[in-house]
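J.: with the sequence up front, the predicted model follows.
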Amino acid sequence: MLIVMKRGHTEAELEEVVREIEKVGYRPHVSRGVETTLVGAIGRGPTPELMEHFRALPGVAEVIPISKPYKLASLEVQPFPTVLEFPTGKTGGGHVLIAAGPCGVESREQTLKAARYVKAHGAGMLRGGAFKPRTSPYAFQGLGLEGLKILAEARRETGLPVVTEVLAPEQVELVAEYADALQIGARNAQNFALLQAVGEVKKPVLLKRGMSMTLEEFLMSAEYILSRGNMQVILVERGIRTFEKTTRFTLDVSAVPVLKSFTHLPVWVDPSHPAGKREWVIPLALAGLAAGADGLIVETHPEPEKALSDAAQQLHEHEFAELMQKAKRLLEALDKTLSAPVLG
């Protein structure tokens, strides 16, 4: 249920409401707006008697049942956009952040070179996989701990925050030690033990949509993370599996505005995986931004033809530079702010 506080309520009244929520076994979530304070009481469906109990508390204006199965992700609980802040800028609420880098961390030289040029062209975050979930057990699986150390070195040199994928609950603590944000890939989007584990850490989580997930299922996966106390979740549309075989996946551009009508969480687009070929990445990226995405996560490699994974879809440096120039012009037209590192 959602408890709407009266305008001009006291802190003592708010604290009493929170205590009463906890007393009946619910979890409180306070959202402070400019004029209104909302308190979500997250738990089983409330009885009419319980709702009346909360209506009678001092400082309470109204008590409303939450209709959505995803509670903490819902705009009902927080009617204004979540804005996440990184050292290089913000995402959400009109701020756009672009993460870029190689699909996999293959070597120190390759990763540092990519980090330098993505920063130079305006990316606000470095992406790179240290642990790689591959369809084939014989394909490149990533460098593991060595890859994490290389990413950390790239962060020290460039100042770019780092996002990298975590594959299992037992890896969360290790990856969180090196990364600024944790990525949950499409194959793990309904790995509930992993979602709960990343919900326990105080690091932003990029949650990619599973290739066969509905949007409600996607939001319920986000709810697993939110329900453990980590409210720093970014939803990433990365393409779904359809009957079309020309592209690797089908980018569901409509998911961006639809999700933003359901949730306060930032919504990003991954144009690389649905494209499957680098010549289609830029148009898909721009389509995602035009649809309202709060960020992009893009694959780029100093020598894509030599990449050990996703070689066909990783952008050359000049192509990434082209994407960034077009994105800047588009975002200006949309009256949005591109978060970018300070060069120096």
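T.: Great, that's in hand. Numbering: from 1, shown residues only.
J.: CA only for contacts and neighbour counts going forward, please
T.: Fine.
J.: which helix or strand contains P257?
T.: helix 255-262 (DSSP states H and E).
J.: and K119, that one's in a strand?
T.: No. Assessed with DSSP: H, G, I helix; E, B strand; the rest coil, K119 is helix; it does not lie in a strand.
J.: that one contacts L160, doesn't it?
T.: Yes. With contact defined as CA atoms under 8 Å, K119 counts as touching L160 (7.3 Å).
J.: comparing those two, which residue is more hemmed in?
T.: Using other CA atoms under 10 Å, the more surrounded residue of K119 and L160 is L160, with 27 against 22.
J.: go ahead and confirm the more buried one touches L97.
T.: No. Using CA under 8 Å, L160 makes no contact with L97, being 11.6 Å away.
J.: between these two, what contacts are shared?
T.: G124, M125 (CA atoms under 8 Å, 6 or more residues apart in numbering).
J.: quickly find the element holding the residue nearest the centre of the chain.
T.: Against the mean C-alpha coordinate of the chain, by CA atoms, centre = their mean, the closest residue is I234 at 1.7 Å. Assigned by DSSP H and E, I234 falls within strand 233-237.
J.: let me know the angle separating that strand from helix 255-262.
T.: Here strand 233-237 runs at an angle of 140 degrees relative to helix 255-262 (axes from the mean of the first three to the mean of the last three CA atoms, to 10 degrees).
J.: mind checking how far strand 233-237 is from the chain centre?
T.: Its chain's C-alpha centre and that of strand 233-237 lie 3 Å apart, by CA atoms, centre = their mean, to the nearest Å.
J.: ok, second structure coming up, stack it against the first:
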Amino acid sequence: MIIVMKKGAGKEALAEVKKRIRELGYKAHVIHGESRDVIGAIGDERGKAILQSLESMPHVEAVVPILRPYKLASREIKPEPSVFELAPGVSIGGKELLVMAGPCSVEGESQLLETARAVKAAGAKILRGGAFKPRTSPYAFQGLEEEGLKLLAAAREVTGLPIVTEVVNPRDVDLVARYADVLQVGARNVQNFPLLRLLGQQNKPVLLKRGMSTTIQEFLMSAEYILSEGNQRVVLCERGIRTFETATRNTLDLSAVPVLKEQTHLPVVIDPSHSTGHASLVPAMCYAAVAAGCDGLLVEVHNDPETASCDGPQSLTPEDFSAVMEKLRRFAAAADRSL
């Protein structure tokens, strides 16, 4: 249910309604609007009719049912797009497109620093890099783990770029959160619900990737796990889905961008690297993603893709990334965005 507060209702009135919601056995999630606040009362659907009694409270204007199964992610509770900081001075969801770039995996200090300096010079605002790598084969490179996190933190000190990196195991959430600015959930973990709940308890933004066989509703329900634990800073990432097509690594579902924009207030970014699997296809997908209405891009860049321990064929060189960013500015302007 959505509890719509009357215009001008103060903090004391808000606290009183929140207290009553909790007494009725529901969680209260406050969404601050421009002219009034609304409260999402989340809990057991079977007894939600009892929440209608809140309409008798003096500062409550209306109690409205949320029809979508994902409550806090829905535009029913927050009609306007969410805009929030991922790190000090770095926001997502507004007019400015956010580009996150870097290597698939952290391999060493020189590799990471060279790439970080290059992506910053080209205009990227966040450095991406994997310290923990979930791989299909147990014999493939699994990442440098905490040593990789330390290298990412060192690169942040040198370049000033905030870092986004993946959390693979629930037991590593606190460890990764000590180093990272943004916590990433990979496609394989999109329905790892214990992990999602733990991330919802962190005071760090979460970049949630869509699973390779996940429907949009399932994707948003996964976001709901994070939101329901109190973490409102969730970014959705479309990274391609599995189809019968073999020409690309995955099939980039660009239609997911306008669909998500219609159904949720959360920001949406595109990963053109994992979706295509080929560096030559990445630029076109970057431009198309901006035209589709995305809020940002997650691009793999490696200083020497031929020697990369992970996903070299889909990684842009620093020179190619710089050229993409230059052209991307024109596409952004055409879409009434900036870069």
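T.: It's in. Quick caveat: nothing in here was measured; it's all calculated off a predicted structure.
J.: fetch the TM-score of the aligned pair.
T.: TM-score of the superposed chains, computed with TM-score structural alignment, normalised by the length of the second structure, equals 0.97; 338 aligned residues with a CA RMSD of 1.3 Å.
J.: all helices for the stretch 51-200 of the second structure, in order.
T.: Counting by DSSP state H, counting those that start in this stretch, one finds helices in the stretch 51-200 of the second structure at the ranges 109-122, 146-159, 173-179, 193-200.
J.: surely the residue nearest to the centre of the first structure meets V269?
T.: No. Using CA under 8 Å, I234 of the first structure makes no contact with V269, being 10.2 Å away.
J.: now the longest helix seen in the second structure on the first structure. Mean distance?
T.: Counting by DSSP state H, the longest helix found in the second structure is helix 318-334. Its matched residues in the first structure lie on average 1.2 Å from helix 318-334 of the second structure after superposition (mean CA distance after the TM-score superposition for the first structure).
J.: other residues contacting stretch 14-22 of the second structure?
T.: The list of residues contacting stretch 14-22 of the second structure from outside it, by CA under 8 Å, 6+ apart, reads M5, K27, A28, I39, A41, L51, L54, M57.
J.: isn't the fourth one right next to Y26, touching?
T.: In other words, I39 of the second structure. No. Under the criterion of CA under 8 Å, I39 of the second structure makes no contact with Y26, lying 11.2 Å away.
J.: name the element R22 of the second structure belongs to?
T.: Taking DSSP H and E as the criterion, R22 of the second structure maps to helix 11-23.
J.: list the contacts of S272 of the first structure.
T.: R238, R278, V281, V298, E299, Q313, Q314.
J.: let's see it at 7 Å
T.: Applying CA atoms under 7 Å, 6 or more residues apart in numbering to S272 of the first structure gives the contacts V281, V298, E299, Q313.
J.: and for S338 of the second structure?
T.: S338 of the second structure sits next to K95, E96, L97, R329, A332 when contact means CA under 7 Å, 6+ apart.
J.: in ChimeraX, how would I select just the buried ones from those?
T.: Listed next is the ChimeraX selection for buried residues among the contacts of S338 of the second structure, using 16 or more other CA atoms under 10 Å:
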select :96,97,329,332
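J.: isn't P305 of the second structure up against P318?
T.: No. Contact criterion CA atoms under 7 Å: P305 of the second structure and P318 do not qualify, at 9.9 Å.
J.: more crowded one of those two?
T.: Just comparing P305 of the second structure and P318: by other CA under 10 Å the higher neighbour count belongs to P318, 24 against 20.
J.: not counting residues beside it along the chain, what's closest to the aligned residue in the first structure for the more buried one?
T.: In the first structure, the residue matched to P318 of the second structure (TM-score structural alignment) is E317. Closest residue in space to E317 of the first structure, ignoring its immediate chain neighbours: P302 at 6.4 Å, by CA to CA, 6 or more residues apart in numbering.
J.: rewinding a little: turn the contacts of S272 of the first structure into TSV, including secondary structure and distance to V256 of the first structure.
T.: Listed next are the contacts of S272 of the first structure as TSV, based on DSSP: H, G, I helix; E, B strand; the rest coil; distance: CA to CA, whole Å:
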residue	secondary structure	distance to V256 of the first structure
V281	helix	17
V298	strand	17
E299	strand	20
Q313	helix	22
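J.: out of those, which comes closest to T10 of the first structure?
T.: Within these, the smallest distance to T10 of the first structure is 46.3 Å, found for V298 (CA to CA).
J.: ok, that closest one touching A100?
T.: Yes. V298 of the first structure is within contact range of A100, at 4.7 Å (criterion: CA under 7 Å).
J.: what about S137 of the second structure, how many neighbours?
T.: Counted with other CA under 10 Å, S137 of the second structure comes out at 8.
J.: same deal with E107 of the second structure?
T.: For E107 of the second structure, the count of nearby residues is 21 (other CA under 10 Å).
J.: the strands in the second structure, which residues?
T.: Assigned strands in the second structure, in chain order: 2-5, 27-32, 37-42, 60-64, 84-87, 90-92, 98-102, 126-128, 163-166, 182-185, 206-209, 234-238, 268-270, 296-300 (criterion: DSSP state E).
J.: let's have these in TSV, adding distance to A15 of the second structure.
T.: Output for these, formatted as TSV (distance: least, CA to CA, whole Å):
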stretch	distance to A15 of the second structure
strand 2-5	11
strand 27-32	10
strand 37-42	11
strand 60-64	12
strand 84-87	24
strand 90-92	29
strand 98-102	35
strand 126-128	37
strand 163-166	35
strand 182-185	30
strand 206-209	27
strand 234-238	25
strand 268-270	32
strand 296-300	36
